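Student: Sequence isn't available, so here's the structure alone:
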């Protein structure tokens, strides 16, 4: 009996519970969104829908919030449908910030100026009394994008010899909600944490505003190739309905690594180096930081002499050929690491000309001159005279010397590969010889009116400079108006009055010989004379005078030449001796006949003793 009674009671209880559950479920149903997402500071709208199985005219609606930490619920609103009983609870954090509407099928809660603390569950409960009670909840999610990520690289260098990963950079994303995530990149490729290679340490801070600031530190095992690598961080964060990212700027890292190679080169000058140049040598190693170097010059058998230098630069001022050779730079703390280079200094010695300074030649002789300058580069030699090129090569051949051959010969030596190298030398050629009158005429014939004045010019070349004397026949009225004597040339100009037919001799001489030129001036009367005139007779007189004049000039020049050579004594006794021996020949008398008559018309006495100088104005009377 007791067992049967217990079974009946149990069956009745199950039926009651079933019927009660069916009535509740069938009486009212509340539905809400699972979550509502909103930016910090915006307004949030949360809707609550309810459905009653049977029509009902009176029901209650309450809104609650659930504490995230304790889980306790706090009512923030109470309202009764179809009445004016709508109450926002006082003394809650939502008093004054919410607005609730209620109709037969739904209730809508609007929250103003959403805050971080509003990130929680909002519960809506509908109570239909006899129809039953039901509730549902919505999770309000609040979002605040963080500030742009700020990255900061380490200032000190990192050595590749470090055994563990070293700190490279830090990245921070401030004032975000919820927490942001930070990812590290190397040259735009993500870095994945790996033991012994990549370590990422992340922490966060809750600001007084409730927002999160996230910090991340990257530790990385650097290698030599990271000297030019770029590191950056990326922040990813949630926003309503999406995930967004923001990338920081890039930072580099200074990588320290040992030197494995040393290189030495010439920085300046470019091209070939010549004596007098300033040479700059630079040394560089592939290590970082740049090492300290020692410069030296190899002096035979690998022995070296250390040189003063500045950092990685060696300056050689005004180099000479002795500065050529092998130079070396090496690490101060590791002599095994070194670099070598050979410096070649190009040079050109002063030109040596043979013959030196000056050389005397006789007219008609040949001469071979040479010019050389020692250099370690091919040279080019050109000979110049008076600015004109007269030869090329190291030898100059002068043949059949004339007075035009005399002068300064310049030998210029250049280096085609290096225009800055050049030198020169010279030789002065002196040509000795007897006088040579300028011009080819031996006799000059002129006609001039009586009473006029004629200028006669005589110019002679020779070395030593020849002297010029004038001999006049037929005129006593003449004078020298110009005279000049140089190293090789003598010139004289005389002015003579034409009073009759005149014969003039220009006599030039020096230690090596004589030369003579005659001028015949025929006087033309201005008025025709009535006196008888015989052209034949006058012509004979002129010819005889000219022949006599030439004979006297030649004899005088020969005597002067012998006197200069020492063949005739210079003393007074010598002159007397000559006079005594040649008493009958001292005077030369030329008798001229006119028209074949025997009567002597004129007698010409010519005195031509060149042992005694009579000056430039020596006269001959006819």
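Tutor: That came through fine. Predicted model, so just to flag it, every value in this text is computed and none were measured.
Student: only C-alpha atoms for contact and neighbour calcs from this point on.
Tutor: OK.
Student: and residue 116, what does it touch?
Tutor: Listed by C-alpha atoms under 8 Å, 6 or more residues apart in numbering, the contact partners of residue 116 are 40, 142, 210-211.
Student: Which of those has the largest number of neighbours?
Tutor: Counting neighbours by other C-alpha atoms under 10 Å, residue 142 leads these with 25 neighbours.
Student: What residues does that residue make contact with?
Tutor: Residue 142 neighbours (C-alpha under 8 Å, 6+ apart): 37-40, 114-116, 118-119, 177-178.
Student: go again using 7 Å as the cut-off
Tutor: Neighbouring residues of residue 142 by C-alpha atoms under 7 Å, 6 or more residues apart in numbering: 37-40, 116, 119.
Student: measure it to residue 38 for me?
Tutor: Going from residue 142 to residue 38 by C-alpha to C-alpha, to the nearest Å gives 5 Å.
Student: same check, this time on residue 283
Tutor: Using C-alpha to C-alpha, residue 283 is found at 65 Å from residue 38.
Student: Next one for the comparison:
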């Protein structure tokens, strides 16, 4: 079974409609071959004598096309059908290269004996129109002014095609005011085919900016409308609003460049603008921008731009230039005395609320430095960082704590070999104290001076008992301490006595431990002996346990042996 296409279905529907009107209709396509049926759906009589096809002329008369008699086919010459007509096996009239002039009524006549049957058929020829095109397009349109937008045309159709205008794929309806559509149809005198054209006169509104216009062709031979390529138009309208934009970083700070960009909503946009800068009017040609270079806090304020020929059509914007200054701070070298109170000064001038952080010797501090009683360890380089978004400032000072020197500790120590003694003098003060000993020594060493403290060490070999002095001094004062140092011989004697005493103690402890161990050993031996004696070896058949008296005697004998 073959299914009909959409176009064939359309032709069939048209034929059925004609049939409803009372006359069978056959629809064919222009330029193609058609087979006009003879009495379609009706049985052919038997013993046909004659089959003939004829057509009705415009004046109502008839003309013969062909006839079949006794299997002899005769095609009757006709200037309009020469070489284009024939008879099919089922007696249909075949017409090739159809023309619009083929639209007429054809009659199939059948003669069988005395019966004469006639089957008239109305033939219609459809011609698909060409794709639509838009010509005479307007270059631009002005809001509120009726303008011929363009002319849409399609050619060579039968019957004539219908044209519909579309805006953004929505059909436009003529209201003879803002939308006016004029349609004309012309028929080719040679082919009889019709060409349709439609003109659209349109009054644009601002919302039509970037709108797409097209035209669509509707025809009974088409499965879907033919739509032209969409076009858009330049729509001109006057400026109604001006806007001013600031092109810069999110935070404008001193030293930045700031560009003012003026925009107008008119079309075409203005080519020049006026910028109002701090009471001065600056005109820029062929540009919409003006740049402020290396701005300062003095550039903070209101700025405007306007149309060159209309200052009232303007827009304004406020610009705030951020700044940050440290106007006063403790800096340089700051000398303070030990135990003195101190707090550095800091004054900031800023356009907003700044963030302040402190560090000492590159180590962050949790709070700003403030001292009720200075210590040597408070000395160091303090740095302050004041910051705002996009801005920061730094400042630093060196704090120096001074004080007269003191001796914190004076000590002596015998070397591990016992051949010499090491004397240590630990001093504190600022500037750094100088250490002097009352005797000469060797292998003098000094620890690093940190936090106002330094330790000086010397090595001596005392041959007599003596008193040693350590003196520390700086430009603010001095301090001294003495230490009694005995000879190495006395140290050795004392150490020997201590050693002997330790040896005696060790001997006594050893004797006690030995006695304890001996007692434990004797008890263990006695226990083993008693256990073996009680268990004994008995002969077979004898009683395993002795009498009470025998047991006591045995225990007494064993006890005596143990005592021996």
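Tutor: Everything's here; your move. Source: prediction; values computed, not measured.
Student: still on that earlier bit, looking at residue 283 and residue 38 of structure 1, which one has more neighbours?
Tutor: Shown here are residue 283 of structure 1 and residue 38; by other C-alpha under 10 Å, residue 283 has more neighbours (26 against 21).
Student: Matching the more buried one against structure 2, which residue comes up?
Tutor: Alignment note: residue 283 of structure 1 maps to residue 262 in structure 2; criterion TM-score structural alignment.
Student: which SSE is its match in?
Tutor: strand 258-264 (DSSP states H and E).
Student: name the helices or strands packed onto whatever helix or strand comes next after that strand?
Tutor: Once strand 258-264 of structure 2 ends, the next helix or strand along the chain (criterion: DSSP H and E) is strand 273-277. Packing contacts for strand 273-277 of structure 2, counted by 3 or more C-alpha pairs under 7 Å, 6 or more residues apart in numbering; DSSP states H and E, involve strand 280-284, strand 301-307.
Student: In TSV: those strands, plus mean neighbour count and distance to residue 522 of structure 2.
Tutor: Formatted as TSV, these follow (neighbours: other C-alpha atoms under 10 Å; distance: least, C-alpha to C-alpha, whole Å):
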stretch	mean neighbour count	distance to residue 522 of structure 2
strand 280-284	14	123
strand 301-307	21	111
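Student: nearest to residue 319 of structure 2, of those strands?
Tutor: Between residue 319 of structure 2 and those, the tightest spacing by C-alpha to C-alpha is seen for strand 301-307, at 5.4 Å.
Student: how big is the angle separating the helix or strand that the closest one is followed by from strand 258-264?
Tutor: Following the chain from strand 301-307 of structure 2 toward its C-terminal end, the next helix or strand by DSSP H and E is strand 310-319. On the basis of axes from the mean of the first three to the mean of the last three C-alpha atoms, to 10 degrees, strand 310-319 of structure 2 is oriented at 140 degrees to strand 258-264.
Student: For strand 310-319 of structure 2, give me the average deviation versus structure 1.
Tutor: Here the mean offset of strand 310-319 of structure 2 against structure 1 after fitting is 1.0 Å, by mean C-alpha distance after the TM-score superposition for structure 1.
Student: Mind listing residues that contact that strand?
Tutor: Here strand 310-319 of structure 2 has contacts from 241-244, 300-307, using C-alpha under 7 Å, 6+ apart.
Student: residues in structure 1 aligned with it?
Tutor: The aligned range for strand 310-319 of structure 2 in structure 1 is 334-343, by TM-score structural alignment.
Student: what does stretch 518-529 of structure 2 give?
Tutor: With TM-score structural alignment as the criterion, stretch 518-529 of structure 2 doesn't align anywhere.
Student: Could you pick out the longest strand of structure 2?
Tutor: In structure 2, assigned by DSSP state E, the strand with the most residues is strand 391-414.
Student: With structure 1 overlaid, how far apart is the following helix or strand past it on average?
Tutor: For strand 391-414 of structure 2, the succeeding helix or strand toward the C-terminus, using DSSP H and E, is strand 421-430. Comparison of strand 421-430 of structure 2 with structure 1 after fitting gives an average deviation of 4.1 Å (mean C-alpha distance after the TM-score superposition for structure 1).
Student: residues near the residue mapped onto residue 358 of structure 1 from structure 2, how many?
Tutor: Using TM-score structural alignment, the equivalent of residue 358 of structure 1 in structure 2 is residue 333. If you count neighbours by other C-alpha under 10 Å, residue 333 of structure 2 ends up with 13.
Student: One more: residue 525 of structure 1?
Tutor: Other residues within reach of residue 525 of structure 1, judged by other C-alpha under 10 Å, total 13.
Student: What sits closest to it if chain neighbours are left out?
Tutor: Nearest non-adjacent residue to residue 525 of structure 1, counting by C-alpha to C-alpha, 6 or more residues apart in numbering: residue 450, 5.5 Å away.
Student: The one you found: what's it in contact with?
Tutor: Residue 450 of structure 1 touches 498-500, 523-526, counting by C-alpha under 7 Å, 6+ apart.
Student: Which elements pack onto the longest strand of structure 2?
Tutor: Going by 3+ C-alpha pairs under 7 Å, 6+ apart, strand 391-414 of structure 2 lies up against strand 332-337, strand 380-388, strand 421-430, strand 466-474, strand 477-485.
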